[in-house]
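K.L.:
One predicted model, sequence on top.
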Amino acid sequence: MASPCFGLKEGVQIGINFGGPHGTKYTDVDVVSPQQTVQVIKIQAGERVDAVGIDYTDPTGLKTALYHGGRGGKDISRELSPGEYVTAMEVHWGEKGDHTRVKYIQFATNQGNTISGGNPTKNIGRDNAPEGYQLGGFYGTAGRELDSVGAVWTKVPGVTSAPAASVAIGMRPGNPSFNFSTT
């Protein structure tokens, strides 16, 4: 399901939210910055996805770590190379008891690298960054595990113009050179 937001600062866009309605709401919309540089993408996962996070540096040089969810599962991290950034996210969800949880997540970069954790299901959602944007943060719901997640896309450093904010439901064009396999 999509969660359009209005009043976003220029250079910040909201992606599609995947998962269930349970847990406590979180959002990075107010702390991320256009032109920030992400150094590390993090996943905590076991049977399901426990948490996601990123480490980034804002345009003033301030380093920040964002983390949402619990501390269970295995720590899966990827340090991004200079000029590398996340352009796509794939999320799988399913039931755990009477709650819908994120069961699997995969991120892909502009350099064709991926990082993933959890166990795939048949409920699959994908979101690509708008042209000139990167994964800059997250929004959704979480408790001890990740209940739902959506991307907060931020303008890539060095990009001076980008398309107007999109609040359409469904896939955006994003990075056409990278497609997730469906196997």
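P.N.:
Now that the structure is in, tell me what you want to look at. All values derive from a computational prediction rather than experimental measurement.

K.L.:
CA only for contacts and neighbour counts going forward, please
P.N.:
OK.

K.L.:
For the residue nearest in space to the middle of the chain, give me its contacts.
P.N.:
The chain has residue 151 as the residue nearest its centroid, 3.7 Å off, counting by C-alpha atoms, centre = their mean. Residue 151 makes contacts with 14-17, 89, 127, 135-139, as judged by C-alpha atoms under 8 Å, 6 or more residues apart in numbering.

K.L.:
I'd like to know which of these is nearest to residue 54.
P.N.:
The nearest member of the contacts of residue 151 to residue 54, counting by C-alpha to C-alpha, is residue 137 at 7.0 Å.

K.L.:
before we move on, the earlier item: now intersect the contacts of residue 151 with the helices, please.
P.N.:
Among those, no residue falls in helices (DSSP state H).

K.L.:
Presented hereafter is structure B, for comparison with structure A:
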Amino acid sequence: MLKDMIKKVSGLFICMIIVFSMTSIYTLAESNDDNRITILTYNIAGLPALLSSADPEKNTKRIGELINNFDIVAVQEDFAYHDDLLSKSQFPYVTDHPGNVPFGSGLNVLSNYPIKESINIPWDMTHGNITCPPPGYHGADEMTPKGFSYQRIELEPGVIVDLYNLHADAGGDEGSREARHDNFIQLAEYINNHSSGNAIILLGDTNAFYTRECDNLYENLTTECGLTDPWIEFVRNGEVPEFRDYHDTMEDLNEDLSGPNYETIDKIMYRSSDIVTFDFVDYKIEEEMFIDENGDRLSDHYATSITIDYSLSDNIKLSSTFGGTAGDPFNFIEYMPAKPSKVSIRTGDRVDSVEIQYGDISAQAGGNGGDYDEIILDEDEYIVKVKICKDKRWYWKQKQIYYIKIETNKGKVLSGGTKSDEEMTIEAPEGWQIAGFYGKANAEICQLGGIFIPQ
């Protein structure tokens, strides 16, 4: 942890509370393994060896081997030994390494499922560097661009989950507490703006306890974003821990760690959507897995894992998306299962906007540029196919949607923009229709996918 780095750099040692985690497990009913996901969060203490709280030169390869037991893994403090981690891991999808200290965030995701998009966002507020007294107490969070990352994980074609991996500000001084409080507010605002209507998995090193009023984690993040923390909902039967003195946390190692009275800062939460429903199966603090031949921990943190099953809606489905990663997310799913009565587009050289009328309500994405065109749908008419092309204006720009062609079951066609060699066709499965869109947009459409409902 960065606070340990400062202790070594400065040579000054102060009394600190050290977070320990032991094995804690809670299990619910069996379910279909085909739709079962095992998820792990792990602060792997990957600072350069001189600065790390563990022994990353020795342990990182072993960590890389052991994380293969899970489907989705989020790591924090993955700085100097990322290549060692990958040398033993076998995941087909891994986020680009953001770099070593002092340039990288230390956040990476390894997945058995495709990672469709990945963004790193630094915190607006951090606190602590080697000049801040007392050394080691504030966490030295200004020395790396800590923050959170956002990935879009595709569980199966058209089944997208938004994943957030975070490492919050460390330390117990006033500046660190204020920064950490602000971290959770910033993250919640981002989630509410970018993941509206989407299923979510959130995990990472929060450096926070529900018992600390200064963090106010449950209100600022968990409930603000509609997340489920399985430790609260299933281990504690929905009982949120009461606020206590800052240093009086639920980490008493004499407690029964399989029970409800042990809290870790390394948390995993999730949220279902209209498309994807998550069902809790298992929660565990991995005390016994991540140890060396002598029984010592591989990091100064224990890893936390959960197992969940997912099921899909019988009434709404999604296509894959196509395009670039720029723009702000939009989603017409809140209008489902309403039937479209009109569809319109604005196009010029590119696709400026798409809009669908649902009775008296209109859903629109994009800007007001380009030429307007529309088709009115008959009572028994619906969209069956949408062809889209993507391109970019300059080589350093993100790709976006350049062309769109919308076809109905009665042969009506609405099209505009500029065709390119990169194209995708969204076609409704038999018995279904395209009733809406989702994707990303700014003044133009950057990314587009289709929403299906039964005919």
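P.N.:
That came through, no problem. Note that the structure is a prediction, hence the values are computed from the model and not measured.

K.L.:
So which residues of the stretch 351-455 of the second structure form strands?
P.N.:
351-358, 361-366, 371-376, 383-391, 400-408, 413-417, 422-427, 432-441, 445-454 (DSSP state E, counting those that start in this stretch).

K.L.:
Of all the ones you listed, which one is nearest residue 310 of the second structure?
P.N.:
Across the strands of the stretch 351-455 of the second structure, closest to residue 310 of the second structure is strand 445-454 (C-alpha to C-alpha), at 19.0 Å.

K.L.:
any idea what the residue nearest to the centre of the first structure aligns with in the second structure?
P.N.:
Aligned counterpart of residue 151 of the first structure in the second structure: residue 450 (TM-score structural alignment).

K.L.:
Over to residue 42 of the first structure?
P.N.:
Looking across to the second structure (by TM-score structural alignment), residue 42 of the first structure lines up with residue 344.

K.L.:
and what of residue 51 of the first structure?
P.N.:
Residue 51 of the first structure maps onto residue 353 in the second structure, by TM-score structural alignment.

K.L.:
Spatially nearest residue to residue 111 of the second structure, not counting backbone neighbours?
P.N.:
residue 72 (4.5 Å; C-alpha to C-alpha, 6 or more residues apart in numbering).

K.L.:
And the one you found, how far from residue 327 of the second structure?
P.N.:
The spacing between residue 72 of the second structure and residue 327 of the second structure, counted by C-alpha to C-alpha, to the nearest Å, is 26 Å.

K.L.:
which one of the two has more residues nearby?
P.N.:
residue 72 (23 against 18; other C-alpha atoms under 10 Å).

K.L.:
Tell me the spacing between that one and residue 155 of the second structure.
P.N.:
From residue 72 of the second structure over to residue 155 of the second structure (counting by C-alpha to C-alpha), the distance is 11 Å.

K.L.:
now do residue 267 of the second structure
P.N.:
21 Å.

K.L.:
which one of the two has more residues nearby?
P.N.:
Between residue 267 of the second structure and residue 155, counted using other C-alpha under 10 Å, the more crowded position is residue 267 (26 against 17).

K.L.:
is it true that the more buried one touches residue 43?
P.N.:
No: using C-alpha atoms under 8 Å, residue 267 of the second structure is not in contact with residue 43, being 10.9 Å away.

K.L.:
joint contacts of those two?
P.N.:
The contact lists of residue 267 of the second structure and residue 43 share 204-205, where a contact means C-alpha under 8 Å, 6+ apart.

K.L.:
which residues sit against stretch 354-374 of the second structure?
P.N.:
330, 332, 335, 338-348, 351-353, 414, 436, 441-445.

K.L.:
Please identify the residue in the first structure that aligns with residue 362 of the second structure.
P.N.:
Aligned against the first structure - with TM-score structural alignment as the criterion - residue 362 of the second structure pairs with residue 65.

K.L.:
Burial check on that match, number of neighbours?
P.N.:
14.

K.L.:
Format the strands of the stretch 351-455 of the second structure as CSV; extra columns: distance to residue 305 of the second structure.
P.N.:
As requested, the strands of the stretch 351-455 of the second structure are exported to CSV (distance: least, C-alpha to C-alpha, whole Å):
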stretch, distance to residue 305 of the second structure
strand 351-358, 41
strand 361-366, 38
strand 371-376, 50
strand 383-391, 39
strand 400-408, 37
strand 413-417, 47
strand 422-427, 36
strand 432-441, 30
strand 445-454, 32
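
K.L.:
hmm, back to that, list the contacts of the match of residue 51 of the first structure.
P.N.:
Contacts of residue 353 of the second structure (C-alpha under 8 Å, 6+ apart): 345-347, 364-369, 443-445.

K.L.:
Show me which of the residues you listed is closest to residue 110 of the second structure.
P.N.:
residue 445 (29.5 Å).

K.L.:
Run a quick neighbour tally on that closest one.
P.N.:
29.

K.L.:
Residue 349 is in contact with that one, correct?
P.N.:
No: using C-alpha under 8 Å, residue 445 of the second structure is not in contact with residue 349; the gap is 11.9 Å.

K.L.:
How many residues are close by the aligned residue in the first structure for residue 412 of the second structure?
P.N.:
Residue pairing (TM-score structural alignment): residue 412 of the second structure is matched to residue 113 of the first structure. Per other C-alpha under 10 Å, the neighbour tally for residue 113 of the first structure reads 14.

K.L.:
Near the closest residue in space to residue 426 of the second structure that isn't next to it in sequence, how many other residues are there?
P.N.:
Closest residue to residue 426 of the second structure apart from its sequence neighbours, by C-alpha to C-alpha, 6+ apart: residue 386 at 5.0 Å. As a burial measure, residue 386 of the second structure scores 21 neighbours (other C-alpha under 10 Å).
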